[in-house]
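A.B. asks: What would the 3D arrangement of this be:
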Amino acid sequence: MLHIAIIGSGPAGYYTAEAAAKEWGEDVRVDVFDALPVPYGLIRSGVAPDHQSIKGVSRRYEKTAFSDNVRFVGNVRIGKDVSIEELQKLYDAVVLATGAPQDRTLDIPGNDLRNVIGSAAFVGWYNGHPQFADLAPNLAGRHAVVIGMGNVALDVARILAKSEAEFTGSDIVAHAFDALRQSEIERITIVGRRGPYQIQMTPKELGELGELERATPHVAQADLPPEEEDAILEPGLRKSVAHLRQFAAIPDSERGTKPIVIDFAMFASPTAFLGDDTVAEVELERTGLVEGRAVGTGETFRLPADLVVTCIGYRTSPIEGVPFDERAGRFANEDGRILPGLYCVGWARRGPTGTIGTNRPDGYALIEKIASDFDSADRKKKEGRAGFDRMAAKRGLKIVTFQEWKRIEEAEAAAARDGSPREKFVDVEAMMQAIRPSA
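C.D. replies: Here you go, the predicted model:
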């Protein structure tokens, strides 16, 4: 019997578990660990709450989770409740599928001002992640600045701009829903260092900005290259740029008919956040492109900013005893191999790139490497989950099984407001109470 521990129950973790079950069938036992009592990682706490069709991929992971040789082990903190070294003594292979849950930060003055928030924290706040449930951003100002030109920046801008009715069908948590209903934001500026041809926004998500009930997107015509140059772009980017051209063509008179403007400020790089205690302005330097890179021109300007959300990328959380590449913000590895018997997959391996679906071939490729390693290795017999269960019992760990997670899910569905699929628990104690009311 081959024993595999996978740390992280998001897409990378469950695709890897799926691949292991297909590779070895009944000759493998896979334990999928998560620090929270609930599974699915960024599917639950990263995907925008108004994108329920994307969240539906969890049904595929549920099929894997209910298989006889895969087990969910929730509410276990790796590095605190149990170490990597201890897991390696129990399992033949330990796979880190922990994603990239930490914000990359802008190393500029004023980054520590109040209401300057990283996207991991802001998205976690409106998605109900227990770590960020108490964030309480101040939405009483008129101006929000969102820094970044990827889909996360679009998510943040769209959530800030939506009307109450447009959240019907979403699972945005109650504390965020209530705060957004009272928001006084009138202008949202999306800032990017480069231009339209360098954006990372996908057409579907970008197009949604043009369909909002109470917000109008705006792009400056001067930021757009000649339209005939679009022909050289790959199809996805060409569609995204077409949306930007549509936004630029919206007349000023039409923009004035809706209470919120979503403005694109391209060729601008933030140099400082300004304010006494809370952010009040963003200082930016105008940029130009040199061989595709953004280069400062020395000309600066300022934008009013009562809220700033930085959406400039993510980093993996280091784990004691695991080699880490500080510059890349992920585990140091060669094609997923970190040390003998220790592997990584998904964002923990390659950094925060690709879509949810990208993790499937990544997980399958890693299992092929593990199979190759153990075909040629003189493998010692290890205890796997039986050994872990004894350790957990001795330490008094309150493990959450997948069947118990389903009870949490049922309780969240029962608590949902009208038009919402669920009302998420936003703290671990409440989740545990839903499982064991008498505890």
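A.B. asks: drop to CA atoms for contacts and neighbour counts, all remaining ones
C.D. replies: Will do.
A.B. asks: Scan this protein for its longest strand.
C.D. replies: strand 293-304 (DSSP state E).
A.B. asks: Tell me which helix or strand comes right after it, heading toward the C-terminus.
C.D. replies: Downstream of strand 293-304, the next assigned helix or strand under DSSP states H and E is strand 307-310.
A.B. asks: Check which helices and strands that next one sits against.
C.D. replies: strand 116-118, helix 119-127, strand 143-147 (3 or more CA pairs under 8 Å, 6 or more residues apart in numbering; DSSP states H and E).
A.B. asks: from memory residue 387 sits against residue 90, does it?
C.D. replies: Yes. Contact criterion CA atoms under 8 Å: residue 387 and residue 90 qualify, at 6.3 Å.
A.B. asks: Of those two, which one has the most company?
C.D. replies: Neighbours per residue (other CA atoms under 10 Å) separate residue 387 from residue 90, with residue 90 holding more: 21 against 14.
A.B. asks: for the stretch 301-439 of the chain, what spans make up the helices?
C.D. replies: Taking DSSP state H, counting those that start in this stretch as the test, the helices found in the stretch 301-439 of the chain are 347-350, 359-376, 385-395, 402-414, 428-435.
A.B. asks: quick one more, to check against the first:
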Amino acid sequence: MAHVITRPCCNDGSCVDVCPVNCIHPTPDEPEFMTAEMLYIDPDTCIDCGACIDECPVSAIYPDDQLAKADEPYLQINADYYKDHDVDGGLVKHQKAPQLPDDELRVAIVGAGPAAFYAAEELVKRRQIKVDMYDRLPTPYGLVRAGVAPDHAKTKGVENTFSAVERKPNFTYHLNVEVGTHITPDELRERYGAVLYAVGAPHDRRLGIEGEDLPGSIAATDFVAWYNGHPDYADRDFDLSSEQAVIVGNGNVALDVARILVTDPEKLAGTDIADHALDVLRGSKVREVIVMARRSIEHGAFTNSEFLSLGDLEGVDVVMPDELVLSEEAAAAEADDSLDSVIATKIRLAREFAERPQVDGNKKIIFDFLASPTTIVGDNDGVASVEYVRNRYVGDGRIEPTDETGTLATGLVVRSVGYRGRPVEGLPFDADRAVVPSDESRVLDGTGGDRLPGLFVSGWVKRGPTGGIGRNRKCGQEAARAIVEDFANGVLPAPSRDADDVVELVTERGAQRVDLAGWKAIDTVEKTAGKQAGRRRVKLVSVNELESAAQSAGDGA
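C.D. replies: So this is what the prediction gives:
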């Protein structure tokens, strides 16, 4: 019997670390790990020890004889990976940690998302290192709380890993504290030997077409934050009165939005979706969602697990084009059975969707490949339609527009073409790449490329908005290793002030600081309300509500 990894896989690689026979790939040491959709268990190498099941933070791994029917396709998905990936089993080797001085090192981490927590997880293992984590929101966990779709509760299980970190005695929260307002970057540098920025990429990328700012043309980033209860977006108003919605882009976020728009609201009512979003979705008129992609299925930016999960939606048809147009290179590779296994699975799933009969009265998610929007048409009252041009392949996987154009009537356009970082006060910024320039997580100056001692970056602000939780784990660990190495080598700057005055300093400047006790009080309030309503949690969505809940814990630690 072998074990099988299924859809909730978060790619954080914790299962790799505990596998005694190296049967889970790609590993964090393999180049493909940085772009992998998920991890895969080699059925020929697995020894059925069960260590990965116990370690998986999102409960994504099962014995092959205990799979739910909906997860049975993952037997083939796991096995297919090893058709074109030759890996060797064997004992996993771990790198020896450097010898650290006995001196204390205080590290400030700005941000409280996955990249921040995975760095903290590594740092707090060392008794000499104390970690202070800052975030401008009263709640931690970043996009795990405000980005993961509410109907993907298992993925949120990674919060258990973060919860274990926050309980460490050498870890301290400074939530509801904004760096740049309540404490400056220079003041952090004065108080900490190392400052790690893991602030993500919070803005949406633009389409750059006429009509993009009309009412009814919205960013997927905003919509996701709204239905997930992010305090900055709780007061937003989204009009779902159009029967047809168009999503531009075809990554996982695009599929999340499409799924939320057509899922029966009563199914969502059992999740932690924000109450205000649930109320609006109950009145939604959306019946069809068109997912517009400028390339074909072979270049789909969504993962196979997210694609496969669309087929489990009750009362929803997944509609594919009559013909899947592939590039010449992909078509040739498919014909001689040399197509990459992940792409081959994507194409196979698309054809299986195409063969399914459509049901009268069902809602629809319609994939429209090789199409690019050219203009969003409307007026001050809102969007009326989207004009687009049809694309074609011209060799080497390249595309170009054709003379074929079209128009889609819609009152809702969701732009889902990626995230973009923004400048961070006190740090250089590469405007072209929208990242903080760095070398092995160490921040570089904006001119000659010299390292700025004691400054580090991790996550999307370091590498751009690519990869999910798993890649952020590797990225956070890399940043932690850089800090530890610099500490061991004695190259971190010595603080000129003691960090013990931080609480007094930020409080004097108006911060209603939330510590661990305050966050646990918020967590308890939300989960208690959720239990009463038969839900995972009922989120508090305003800063005032969150602050009031936190204060119920008293002054805390």
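A.B. asks: can I get the helices and strands packed on strand 307-310 of the first structure in TSV with mean neighbour count and distance to residue 336 of the first structure?
C.D. replies: Shown next, in TSV, are these (neighbours: other CA atoms under 10 Å; distance: least, CA to CA, whole Å):
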stretch	mean neighbour count	distance to residue 336 of the first structure
strand 116-118	23	28
helix 119-127	24	24
strand 143-147	26	31
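A.B. asks: Out of the ones you listed, which gets nearest to residue 8 of the first structure?
C.D. replies: helix 119-127 (16.7 Å; CA to CA).
A.B. asks: distance from the closest one to the second structure after superposition?
C.D. replies: Following superposition, helix 119-127 of the first structure is found to deviate from the second structure by 0.5 Å on average (mean CA distance after the TM-score superposition for the first structure).
A.B. asks: so where in the second structure does that helix end up aligned?
C.D. replies: Helix 119-127 of the first structure corresponds to residues 220-228 in the second structure, going by TM-score structural alignment.
A.B. asks: hmm, who's touching the matching stretch?
C.D. replies: For stretch 220-228 of the second structure, the surrounding residues in contact (CA atoms under 8 Å, 6 or more residues apart in numbering) are 145-150, 202-204, 233-234, 236, 253-254, 257, 272-274, 276-278, 414-416, 419.
A.B. asks: what's the first-to-last distance across stretch 152-159 of the second structure?
C.D. replies: Start-to-end span of stretch 152-159 of the second structure (CA to CA, to the nearest Å) is 13 Å.
A.B. asks: That should have said stretch 175-190 of the second structure, apologies.
C.D. replies: Per CA to CA, stretch 175-190 of the second structure runs 20 Å from first to last residue.
A.B. asks: in the first structure, what residues pair with it?
C.D. replies: The aligned range for stretch 175-190 of the second structure is 74-89, by TM-score structural alignment.
A.B. asks: contacts for the matching stretch?
C.D. replies: 5, 7, 33-39, 94, 319-322, 341-342, 382, 388, 397-402.
A.B. asks: one more time with 7 Å, if that's ok
C.D. replies: Applying CA atoms under 7 Å, 6 or more residues apart in numbering, the contact partners of stretch 74-89 of the first structure are 33-38, 94, 319-320, 398-401.
A.B. asks: roughly how far is it from the heart of the chain?
C.D. replies: 23 Å (CA atoms, centre = their mean, to the nearest Å).
A.B. asks: Over to stretch 379-396 of the second structure?
C.D. replies: 27 Å.
A.B. asks: now stretch 276-286 of the second structure
C.D. replies: 24 Å.
A.B. asks: Next, the buried residues of it.
C.D. replies: 276, 277, 278, 280, 281, 284, 285, 286 (16 or more other CA atoms under 10 Å).
A.B. asks: which residues does the fifth one contact?
C.D. replies: Going back to what we said before, that points to residue 281 of the second structure. So residue 281 of the second structure contacts residue 265 (CA under 7 Å, 6+ apart).
A.B. asks: ok but it is inside a helix, no?
C.D. replies: Yes. According to DSSP: H, G, I helix; E, B strand; the rest coil, residue 281 of the second structure belongs to a helix.
A.B. asks: how close does the most centrally placed residue in the first structure sit to residue 77 of the first structure?
C.D. replies: The C-alpha lying nearest the average C-alpha coordinate of the first structure belongs to residue 46 (CA atoms, centre = their mean; 3.8 Å). Counting by CA to CA, the separation of residue 46 of the first structure from residue 77 of the first structure is 20 Å.
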